[in-house]
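A.B. asks: The following block contains a protein sequence and its predicted model.
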Amino acid sequence: MAESSETLLETPLASLHSELGGRMVPFAGYSMPVQYAAGIMQEHLHCRAAASLFDVSHMGQAELVGEGAAAALERVTPADVQALKPGRQRYGLLMTEAGGILDDFMVANLGDRLFLVVNASRKHVDLPYIQAALPAGVTLKPLPDRALVALQGPQAVAAIATLAPGIADLTFMGIGSFEIAGVKALVSRSGYTGEDGVEMSVPAEQAERFARALLALPGVQPAGLGARDSLRLEAGLCLYGNDIDETTSPVEAALTWSIGKRRRTEWNFPGAGRVREELANGAKRLRVGIKPEGRQPARGHTPIHAPGGAAIGEITSGGFGPTLNGPMAMGYVAPEHAADGTALDLMVRGKALAARVAPTPFVPHRYAR
């Protein structure tokens, strides 16, 4: 059933989206801009060429405070949180006891506390799950009164460094506090577009003033969910609910790099049994990049067959890559069909569309390492 507009939440930038001509759609319980007047293709290409501003305030933000907070968080994730140095951020997975992925998230060490960002569609699940695992003395503090905006693209850091020069000194996955246009912001050099850029957490009541100051910078234009999705797919990045979910393991999803080396010797995280077994004996399916031949894209849930043969998997994300200038997809196939270059048939509306397994990212990452 479609969500009625009455039930949708709004971000602190709702009125700004309206003013900018954003076309609003329901997403993860929020009214979010899918695109502005320029359109998804132009917004995508602008992000690759200059700098684009995204509202990601629907994401869940929280702090973990107290002695032993890092060790406590390791009760629900295989990431090595204790080795995370102050001023650094890391990608991690929240795991179920059955070895599935409850969510993917970001964790940063702010010195006196940990800062977490979880997916909008999962925050109502994630935060209680983390809370339930905490020992006495460690407190989880949700931050519903904060907005989150991402400035992404090759000119993003140079543009924002005119307002806060210190941001240029951050390297990829670095994080720090800065005053930008009179607003105190927590800034990480990260994002989900494959481009260099920053994500910035600011007080909700100052978010609109903050966003306007960024949009006034040379080369910065607003971009919506449509461009965010095509950018992350070109970058080969997973979207929770599409490419990963509670049925998917880190091994199947090709996310074992997020499991810390120490954690692979301790095996004391939820789902460790399944992960260990699949690392030793192989998973039943594997996430791969897929390039359809020709120009027609294949969308999520498209069946994948061996050429002229049986079903071997399914596409989880698919679309047209404006920078790639062609169709692209990700999906799961049986391991014997997962090697780069393997021929596939994508069953689009009952017709076989020729495709091949392709390495990801489809467009090279340009992080500031």
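C.D. replies: On my side now, so go ahead.
A.B. asks: use CA for all of it now, contacts and neighbours both
C.D. replies: OK.
A.B. asks: what number of residues lie near Glu277?
C.D. replies: Number of residues near Glu277 (other Cα atoms under 10 Å) recorded here: 12.
A.B. asks: ok, now Asp145?
C.D. replies: Residues near Asp145, counting by other Cα under 10 Å: 12.
A.B. asks: mind listing the helices in the stretch 101-250 of the chain by residue range?
C.D. replies: Taking DSSP state H, counting those that start in this stretch, the helices of the stretch 101-250 of the chain run over residues 123-133, 156-160, 207-215, 225-234.
A.B. asks: and Gly60, which of those is closest to it?
C.D. replies: Counting by Cα to Cα, Gly60 lies closest to helix 123-133 out of those; the figure is 5.5 Å.
A.B. asks: quick one: Tyr318 and Ala329 touch, right?
C.D. replies: For the record, residue 318 is Gly, not Tyr. Yes: using Cα atoms under 8 Å, Gly318 is in contact with Ala329, at 4.0 Å.
A.B. asks: how close does Lys284 sit to Thr302?
C.D. replies: For Lys284, the distance to Thr302 (Cα to Cα, to the nearest Å) stands at 19 Å.
A.B. asks: which one of those two has more residues nearby?
C.D. replies: Thr302 (19 against 13).
A.B. asks: in what helix or strand does the nearest residue to the more buried one once chain neighbours are set aside lie?
C.D. replies: Nearest residue to Thr302 in three dimensions, chain neighbours excluded: Ile315, at 5.2 Å (Cα to Cα, 6 or more residues apart in numbering). Using DSSP states H and E, Ile315 sits in strand 311-321.
A.B. asks: which is the next helix or strand following that strand?
C.D. replies: Following strand 311-321 in sequence, per DSSP H and E, is strand 326-333.
A.B. asks: Let me know the angle separating that following strand from strand 311-321.
C.D. replies: 150 degrees (axes from the mean of the first three to the mean of the last three Cα atoms, to 10 degrees).
A.B. asks: what's strand 326-333 packed up against?
C.D. replies: Under the contact criterion of 3 or more Cα pairs under 8 Å, 6 or more residues apart in numbering; DSSP states H and E, strand 326-333 touches helix 225-234, strand 286-292, strand 311-321.
A.B. asks: Relative to Asn109, which of the ones you listed is closest?
C.D. replies: Among these, the nearest to Asn109 by Cα to Cα is helix 225-234 (24.9 Å).
A.B. asks: Got another one to weigh against that:
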Amino acid sequence: MAETPAASCKRTPLFDLHVELGAKMVPFAGYEMPVQYPLGVLKEHNHTRENAGLFDVSHMGQAWLVGEDAAAALETLVPAELQALEAGQQRYTQLLNEDGTILDDLMVTRPVETEKQDRLYLVVNAACKDQDFALITEKLAGRAKLEIIDDHALIAIQGPKAVDATAAIFGDVVRTQSFMSQQVLPFEGKPCLISRSGYTGEDGYEISVPADLAEALSRAFINQDIVEPIGLGARDSLRLEAGLCLYGNDIDTTTTPIEAGLIWSIGKRRREEGGFPGASVIQKQIADGVERKRVGIQPEGRAPAREGTPVTDGNGNEIGKITSGGFGPTVGGPVAMGYVAASHKEPGTAIHLLVRGKEVPAKVVKLPFVKPGFYRG
């Protein structure tokens, strides 16, 4: 699908700051977004792994789902256990269709505030947000109301020193905040939603901040020596090394959560009871297994294997495809993810990649490629 021309792209509240910082701006999911800064993708990646990187993710879709049974209502569209969410707890899940395949993935949080227990906070992917919001509005009409949040930016601070950078602004209360939880803290007198989560495999936070304060908050971060602004290029290499799925590449309407290795995101009660689109398909796959599986793949040599590269068994038989691939700076070589026949899914299995008509040796490896740095308390 052709990318949106820059002239018709939307801009996030941080556009002017990106330009001031020398970012290379590119069209992405309908927005003009920074792909890299003068530091360059490789150094941005390494800086995030070693210190802290600041990301503009304001193109993502934020919304409140409001209703006394909002969690039960949303469970009719996703396989996660949402009714058991405690105040401030966050969960990853997927919107599914009747085939059990993935329309989008999203984060769902029950607010920490007592007066907001009638709602859930949702963050969906930028490229899918219009269709996601339309689907949720249509399917949950009469049970819950979707209120799109269009007056807030969303930024992420990621890396082993993200906690220090965030504590310098919001106080030490963020240091003991648990992974996959949210709290509300003020910045310049206005409340911000601070979730301890992210998309790099590192410790960090995603912060929903009023749009008129987004630049001030971002400057408060990048004015610290340990923080650098990071673009989409490094964001992709970081998430790939962390074994995290990119919607449209590693998961889409041709893949189920079970094939994608996301069974951990489906609650035990939901596995047994169903009650979500495609539940019978998912339950059968849990019971009987799947014919293909998402795996980590490590090519030999230095040349990366890109999306769409065929995977073969070495005898010329195609057994899968690469869905994400590139150079892993932390790993020091090429890394990839893709789907292979279940018979070849075990780590250590020898495979081949068909690159420009030539078979390149590779092997299946356990995900993630780098040890997660999530805060576990």
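C.D. replies: Yep, it's here. Computed from a predicted structure; not experimentally measured.
A.B. asks: And the TM-score between these chains?
C.D. replies: Comparison of the two superposed chains (TM-score structural alignment, normalised by the length of structure 1) gives a TM-score of 0.98, and 369 aligned residues with a Cα RMSD of 1.1 Å.
A.B. asks: one step back: in CSV: the helices of the stretch 101-250 of structure 1, plus mean neighbour count.
C.D. replies: Shown next, in CSV, are the helices of the stretch 101-250 of structure 1 (neighbours: other Cα atoms under 10 Å):
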stretch, mean neighbour count
helix 123-133, 16
helix 156-160, 22
helix 207-215, 19
helix 225-234, 23
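A.B. asks: Can you report how many residues neighbour the nearest residue to Ala29 of structure 2 once chain neighbours are set aside?
C.D. replies: Nearest residue to Ala29 of structure 2, sequence neighbours excluded (Cα to Cα, 6+ apart): Ala127, at 4.8 Å. For Ala127 of structure 2, the count of nearby residues is 18 (other Cα under 10 Å).
A.B. asks: counterpart of Ala127 of structure 2 in structure 1?
C.D. replies: Counting by TM-score structural alignment, Ala127 of structure 2 corresponds to Ser121 in structure 1.
A.B. asks: got the contact list for its match?
C.D. replies: Ala28, Gly29, Met59 (Cα atoms under 8 Å, 6 or more residues apart in numbering).
A.B. asks: Gly137 of structure 1 too?
C.D. replies: So Gly137 of structure 1 contacts Gly66, Glu67 (Cα under 8 Å, 6+ apart).
A.B. asks: now Leu324 of structure 1
C.D. replies: Glu234, Phe362, Val363.
A.B. asks: Looking at the residues you listed, which is nearest Glu199 of structure 1?
C.D. replies: Glu234 (19.3 Å).
A.B. asks: show me the contacts for that closest one.
C.D. replies: The neighbours of Glu234 of structure 1, taking Cα under 8 Å, 6+ apart as the test, are Gly194, Gly321, Thr323, Leu324, Met328, Thr360, Pro361, Phe362, Val363.
A.B. asks: And Ala303 of structure 2, by the same measure?
C.D. replies: Phe327, Pro334.
A.B. asks: can you do 7 Å?
C.D. replies: Contacts here follow Cα atoms under 7 Å, 6 or more residues apart in numbering; on that basis Ala303 of structure 2 touches Pro334.
A.B. asks: For the equivalent of it over in structure 1, which three-state class applies?
C.D. replies: With TM-score structural alignment as the criterion, Ala303 of structure 2 lines up with Gln296 in structure 1. The three-state assignment at Gln296 of structure 1 reads coil, by DSSP: H, G, I helix; E, B strand; the rest coil.
A.B. asks: what about Gln296 of structure 1, distance to Arg349 of structure 1?
C.D. replies: Computed as Cα to Cα, the Gln296 of structure 1 to Arg349 of structure 1 distance reads 12 Å.
A.B. asks: cool, and Ala70 of structure 1?
C.D. replies: For Ala70 of structure 1, the distance to Arg349 of structure 1 - Cα to Cα - is 49 Å.
A.B. asks: Of these two, which one has the most company?
C.D. replies: Between Ala70 of structure 1 and Arg349, Ala70 has the larger neighbour count (other Cα under 10 Å), namely 21 against 10.
A.B. asks: quick one: that one and Val81 touch, right?
C.D. replies: Yes: at 5.4 Å, Ala70 of structure 1 counts as touching Val81 under the criterion of Cα atoms under 7 Å.
A.B. asks: For the residue nearest to Ala37 of structure 1 when sequence neighbours are not counted, pull up the helix or strand it's in.
C.D. replies: Leaving aside its sequence neighbours, Ala37 of structure 1 sits nearest to Gly21 (Cα to Cα, 6+ apart; 6.2 Å). Under DSSP H and E, no helix or strand contains Gly21 of structure 1.
A.B. asks: what does stretch 162-182 of structure 2 contact?
C.D. replies: Residues contacting stretch 162-182 of structure 2 (Cα under 7 Å, 6+ apart): 52, 88-91, 112, 185, 193-197, 203-204, 221, 374-377.
A.B. asks: Show the buried residues in these.
C.D. replies: Burial by neighbour count, judged by 16 or more other Cα atoms under 10 Å, picks out 52, 88-91, 112, 185, 193-197, 203-204, 221, 374-375 from the contacts of stretch 162-182 of structure 2.
A.B. asks: Please give me every residue in contact with the aligned partner of Ala350 of structure 2 in structure 1.
C.D. replies: By TM-score structural alignment, Ala350 of structure 2 lines up with Ala343 in structure 1. Contacts for Ala343 of structure 1 (Cα under 7 Å, 6+ apart) come out as Pro307, Ala355, Arg356, Val357.
A.B. asks: Still touching in structure 2? Go through those.
C.D. replies: Checked against structure 2 using both residues aligned by TM-score structural alignment, their matches' Cα atoms under 7 Å, the contacts of Ala343 of structure 1 keep these contacts: Ala355, Arg356, Val357.
A.B. asks: Tally up the residues packed near Ala235 of structure 1, please.
C.D. replies: 21.
A.B. asks: can you check Asn325 of structure 1 too?
C.D. replies: 9.
A.B. asks: now Gly308 of structure 1
C.D. replies: Neighbour number of Gly308 of structure 1 under other Cα under 10 Å is 9.
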